[in-house]
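1. generate coordinates for the sequence data below:
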Amino acid sequence: MTKNSKINIRIPAEWELQRTIFMAPGNPKADNGKPNENLEFQYKRICKEISRFGAITLLDSKNNLKEFIHNDGYTYFPNKHFDIWARDAVFIPLISSKGVSALAPRYTFYGRHPLASTDPEAADDERLAEGMAKKLELPVSIPAPAFEGGSIDSDGEGTLLTTETCLLDPNRNPPTAGESPEVLKARIEAGLKAATGARTVIWLYGSSSSHDITRGHVDAIARFIRPGVVVIQKPDEANGPIREDYEKNLTALLDATDASGRKLQIEIIHGPQRAPEWPDEFCDSYVNFLFVNGGLIMPAFGNDNKKCDAAAASKLQSLLPEYEVVSVNANAICELGGGIHCITSNFPHVPVTYDEIRAITFNAFARKIREKYLTDDNTSVGQPLEDKVIAQFTRNGQEERPWLPKAIDNDEVLIAAVLAIASKQRKWSDVDSKGLVEAIESGGDDEILRVCLKDCIPGGFPEQDVAAMLTWRRALEACPRFAETVLAPIVSEFLNLPGLEDHERGLSDVEKTALMAARFVDAKDGLNKKIASHMGFTLASEFFRNLGRPGFKPDIHIKALLGLWAPEYLKAMKRATLLESRYFKSKNAERQRLLAYCILADWFTANEKDKMRADQIIWLYGSVTASDTVFRICPPALDTKGGA
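-> From the prediction side, this is the model:
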């Protein structure tokens, strides 16, 4: 029995940062004993696409992989194995405050399914997980229930998806004498929670097909794509057993709540049409995809399913706009009963220090950042790359300004507000910020300005954003000294709050800006109208930062990246709750959550003199990811000793 339940552990979500992807090329032979060239070609193509986003470690059983995968850029890890299903035979990584450890379930060849391999060499896969973990010097735990990596799916926050047909399979987990199905299910669930740290297990029905070699692995049925959001594949069949299985699985999801008490958001992807040449065990699942550092690699089936392939990819891309969705034909693998997720295994990267994040950012993106920010004649090569990039986002080095707005005219206020609104829900790389400023400064009536504003982003700004910008312009026209008459009293009142100068309970500059932005959002004029027109807490933080405050905008990229430090986030949330109650006497959950991100970024600041450094580096990390849609991580040798 594992003792993992006594420490704070979790299975990381697969969309978290990955140090490497393990893959285990088996013996690529066709039934006639000759090389399976189609399988080999597709496997190489999948490796190539994955390597665009992260490192790959290939398990080399017989020291012949360099002939199979012609790419010296991959890492080769000597370890005996037989089959290609890395997801199920390789260990499952766990993260705790002590670093990374390995969960090594008993591998039963899918409950000794008749379609599973009976080759004598397949016995190597039974020992693969524990053997790999020991070579990597990882602590190993062996859970009580028998299951495989593809039979569970984690949201990274304490919720697991699994299926009854898989885990309640008597060939995997036989009941004890007189044990009822209900008691067996409770026993397996307790074992899962103890082994993985999960607080909630959501049971789907699974699959009734006798041709499903896995007996209903959840990674071919339904997957988390972010906490609280699950995609499920709807079969092409209008009726029959497969459709009945789908209805049962969908009902289970609709009835479920996750470990945070949320009802799940269910997104449906329509499956492909079954082709007559596909064998019965063909895995026709679009949700058998792989997350890897900003990329999502998904199966495509081609031929008569090209429209279905495109529709499925488009659906996932709309749900995950921050990712690059890549479709790869994997039919030769699917014919064996699995898909892309099945032949891969994620190994997490656990960044724990500011220096490590900085190193990852500026090493992994050095070439692209140089292309993006250095001058054409390379006159800035002598300047440290990091300082050059930061200077681009901090007004040439973050000029010093007093906390009380001083000599800030209305044009500058308007530009700060417009740029904040322009950053809402879109890639900043798409926004012509220079054109925005020129449009604002050029004046003109509302209709002329409306046209100019819409020209500053491909496809134009949504009408409500244009209206918000125009509202700000009219408000400033009615208040010629906005900074002096509106902002200054708010800032002054805030900075005079009791406790701000208390060194034991004092606030950092970033925390001050975040709380001041919240006070600005709450402020109202004499007509009881909100002063911060069309701005919530996030945009107000951006507005103050645009005015030169050492602030922080918790946008989608920063929130995603800071989510990597889950234990620190919990600590930040406690402080955010305290600050919210102390200075606002309220329990606004949204403001607490966003304030926690500000605090967390502040903790990763290099020194007291440059309070925007952490924000800028993390923002750069996210913005380059968004603009280039490639999240390249090229880590050194596996380092498993870091904390979570």
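2. hey, let's count contacts and neighbours off CA atoms from now on
-> Noted.
3. which SS state does residue 31 fall under?
-> coil (DSSP: H, G, I helix; E, B strand; the rest coil).
4. could you check how far it is from residue 493?
-> Distance of residue 31 to residue 493, given as CA to CA, to the nearest Å: 79 Å.
5. the two: who's more crowded?
-> Neighbour count, other CA atoms under 10 Å: between residue 31 and residue 493, residue 493 has more, with 11 against 8.
6. go through the strand or helix carrying that one and flag the buried ones.
-> Taking DSSP states H and E as the definition, residue 493 sits inside helix 488-495. By neighbour count on 16 or more other CA atoms under 10 Å, the buried set for helix 488-495 is 488, 490, 491, 494, 495.
7. which helix is the longest one in the protein?
-> helix 566-584 (DSSP state H).
8. how far off centre is that one?
-> Centre-to-centre, helix 566-584 and its host chain are 23 Å apart (CA atoms, centre = their mean, to the nearest Å).
9. which residue ranges of the stretch 201-350 of the chain form helices?
-> Applying DSSP state H, counting those that start in this stretch to the stretch 201-350 of the chain gives helices spanning 241-255, 306-319, 331-334.
10. hey, which of these is tucked in deepest?
-> helix 331-334 (a mean of 22; mean count of other CA atoms under 10 Å).
11. and the contacts of it?
-> 38, 39, 42, 43, 282, 283, 284, 300, 301, 339, 340 (CA atoms under 8 Å, 6 or more residues apart in numbering).
12. distance to residue 638 and neighbour count added to those residues, as TSV?
-> TSV is the format used below for these (distance: CA to CA, whole Å; neighbours: other CA atoms under 10 Å):
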residue	distance to residue 638	neighbour count
38	32	16
39	29	20
42	27	17
43	23	24
282	35	22
283	32	23
284	34	26
300	31	23
301	34	23
339	26	29
340	23	26
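13. could you also give me the structure for this second sequence? I'd like to compare it with the first:
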Amino acid sequence: MAAAKKAAPHAAPGGLRWPAEWERHDATWISWPHHEPDWPGKFGPIPWVYAEIARALAEHERVNILVHDEKTEEEAWHCLRMHEVKQGRIHLMQCPTDRVWLRDSAPTFVHDANGDVQAVNWDFNAWAKYENFARDQKIGAFIADHTGLPLTQPQRHDGKGRVVLEGGGIETDGRGTMLVTEEWLLTDVQVRNPGFTRADYERLFAETLGITKTIWLGEGCVGDDTHGHVDDIARFVAPGVMVLAHEEDPNDENHARSLDNVRRLEGATDAEGNPIRVVTLPYPRPVIMDGARLPASYANFYIANGVVIVPTFNDPNDRIALNTLAELMPTRQIVGIHAVDLVWGLGTLHCLTQQQPAARHARAKPTR
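-> Coordinates of the predicted model:
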């Protein structure tokens, strides 16, 4: 009997498709830390955490690292060599940056109708909160120039300039389904695109990412500096399977937020009308620094070729989160990365990475 023909991945009528994170990568992009005010009083260990992240990723795929200047490059190489990172899979390139959160300042990569990769370069305004972002606005153009990939810059439908968006606020299953939060895009705090409605965003997602169904969750987690990024609370791990951060303690501020999202997802279906299985992840204990609650969440993991790196917080729930993800993604290694210091910068592993998917029609061409 002939083997069944494998179904082609979803593509919107325009041919664009935003691949799921678990699909094959050509590379992961990160940016080496240099902006000490992001980790006030605790910057010292951060480069070593980055070296461990690079080591775990380089076992499985190429890691492209932006370095702010020559001094940062020297420091990066020192840490990478000390951690015995596979240097053949590490590529450092000088590109001045304001901060290191490439999930938000780097492009979102999509497949076109031919299976080639394009870079969707959102405008970036430092989460409508900070003033220093001029260098980060140029990261998309730098990456496009380095890779030779086509770059698109989505414009507002009303002619009022480019669309402001961040990769940490959007999540896909690679089949036309997207997760976002109302807190991020539809409230009057840290407004990215004044005047934009729910319908405007859904039209934008369809035209630029090939999304045919947007699922709107409510709020993100407590302490989130971005005001509602979805990558701290809900992530797809396979077609039809999602993990959702849920706080069981009714006295914790995350409880009501996460319970609302659990209820919103009851009976949820994807873009193809299939039911979505929702698996809950616990939160770690509240991580407090200098009196401030930090956005510590296991949902901020990153899926690479053959490995998933997961933030851990010296908490008993670390084991539960790692085991849950291992059961859901059995073909990948699950590697915990200590993130108690890292989260003082108000982000962890997914926030600092951005995947560049491989082209679908052939082996991906090496990055220049």
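14. for stretch 129-148 of structure 2, measure first residue to last.
-> 32 Å.
15. contacts for it?
-> 95-99, 105-107, 119, 121, 123-126, 150-151, 190, 367-368.
16. any idea how far residue 143 of structure 2 lies from residue 335 of structure 2?
-> Taking CA to CA, one finds residue 143 of structure 2 at 27 Å from residue 335 of structure 2.
17. same question but for residue 46 of structure 2, I mixed them up
-> Taking CA to CA, one finds residue 46 of structure 2 at 18 Å from residue 335 of structure 2.
18. can you check residue 119 of structure 2 too?
-> 28 Å.
19. which one's more surrounded, those two?
-> The neighbour comparison of residue 119 of structure 2 against residue 335 (other CA under 10 Å) goes to residue 119, with 23 against 18.
20. re earlier: helix 566-584 and the helix holding residue 493 of structure 1, what's the angle between them?
-> 110 degrees (axes from the mean of the first three to the mean of the last three CA atoms, to 10 degrees).
21. where does helix 488-495 of structure 1 end up in structure 2?
-> Counting by TM-score structural alignment, helix 488-495 of structure 1 falls onto no part of structure 2.
22. how about the helices in the stretch 1-150 of structure 2?
-> Under DSSP H, counting those that start in this stretch, the stretch 1-150 of structure 2 gives helices at 46-58, 70-82, 102-105, 126-129, 139-147.
23. of those helices, flag the one that's most buried.
-> It is helix 102-105: most buried of the helices of the stretch 1-150 of structure 2 by mean count of other CA under 10 Å, with a mean of 27.
24. ok, residues contacting it?
-> With contact meaning CA under 8 Å, 6+ apart, helix 102-105 of structure 2 is reached by 29-31, 122, 124, 136-137, 139-140, 165-168, 350-354.
25. in structure 1, which residue range corresponds to it?
-> The alignment of helix 102-105 of structure 2 onto structure 1 (TM-score structural alignment) covers residues 86-89.
26. so how far is residue 201 of structure 1 from residue 194 of structure 1?
-> When residue 194 of structure 1 is compared with residue 201 of structure 1 (using CA to CA), they lie 12 Å apart.
27. hang on, I meant residue 110 of structure 1
-> 20 Å.
28. the aligned residue in structure 2 for residue 207 of structure 1: neighbouring residues, count only.
-> Matched by TM-score structural alignment, residue 207 of structure 1 corresponds to residue 220 in structure 2. By other CA under 10 Å, the residues close to residue 220 of structure 2 number 28.
29. go on, the one 5 residues further on?
-> Residue 225 of structure 2 is surrounded by 16 other residues when neighbours are defined as other CA under 10 Å.
30. which residues does it contact?
-> Here residue 225 of structure 2 is in contact with 295, 346 (CA under 8 Å, 6+ apart).
31. look up how far residue 345 of structure 2 lies from it.
-> Residue 225 of structure 2 is 9 Å from residue 345 of structure 2, by CA to CA.
32. redo the contacts of helix 331-334 of structure 1 as JSON lines? Include distance to residue 566 of structure 1.
-> Shown next, in JSON lines, are the contacts of helix 331-334 of structure 1 (distance: CA to CA, whole Å):
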{"residue": "38", "distance to residue 566 of structure 1": "42"}
{"residue": "39", "distance to residue 566 of structure 1": "39"}
{"residue": "42", "distance to residue 566 of structure 1": "37"}
{"residue": "43", "distance to residue 566 of structure 1": "34"}
{"residue": "282", "distance to residue 566 of structure 1": "38"}
{"residue": "283", "distance to residue 566 of structure 1": "35"}
{"residue": "284", "distance to residue 566 of structure 1": "35"}
{"residue": "300", "distance to residue 566 of structure 1": "34"}
{"residue": "301", "distance to residue 566 of structure 1": "37"}
{"residue": "339", "distance to residue 566 of structure 1": "30"}
{"residue": "340", "distance to residue 566 of structure 1": "28"}
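33. can you show me the strands along the stretch 251-368 of structure 2?
-> Taking DSSP state E, counting those that start in this stretch, the strands of the stretch 251-368 of structure 2 run over residues 277-281, 288-289, 292-293, 302-304, 307-312, 333-338, 354-357.
34. looking at these, which is nearest to residue 66 of structure 2?
-> strand 354-357 (11.9 Å; CA to CA).
35. the closest one maps to which residues in structure 1?
-> Against structure 1, strand 354-357 of structure 2 falls on residues 345-348 (TM-score structural alignment).
36. rewinding a little: quick one: which of the helices of the stretch 1-150 of structure 2 is nearest residue 290 of structure 2?
-> Taking the helices of the stretch 1-150 of structure 2 one by one with CA to CA, helix 46-58 is closest: 17.6 Å.
37. picking up where we left off before, and the strands of the stretch 251-368 of structure 2: which comes nearest residue 254 of structure 2?
-> Residue 254 of structure 2 lies closest to strand 292-293 among the strands of the stretch 251-368 of structure 2, at 11.1 Å (CA to CA).
38. that concludes my questions; thank you for your assistance.
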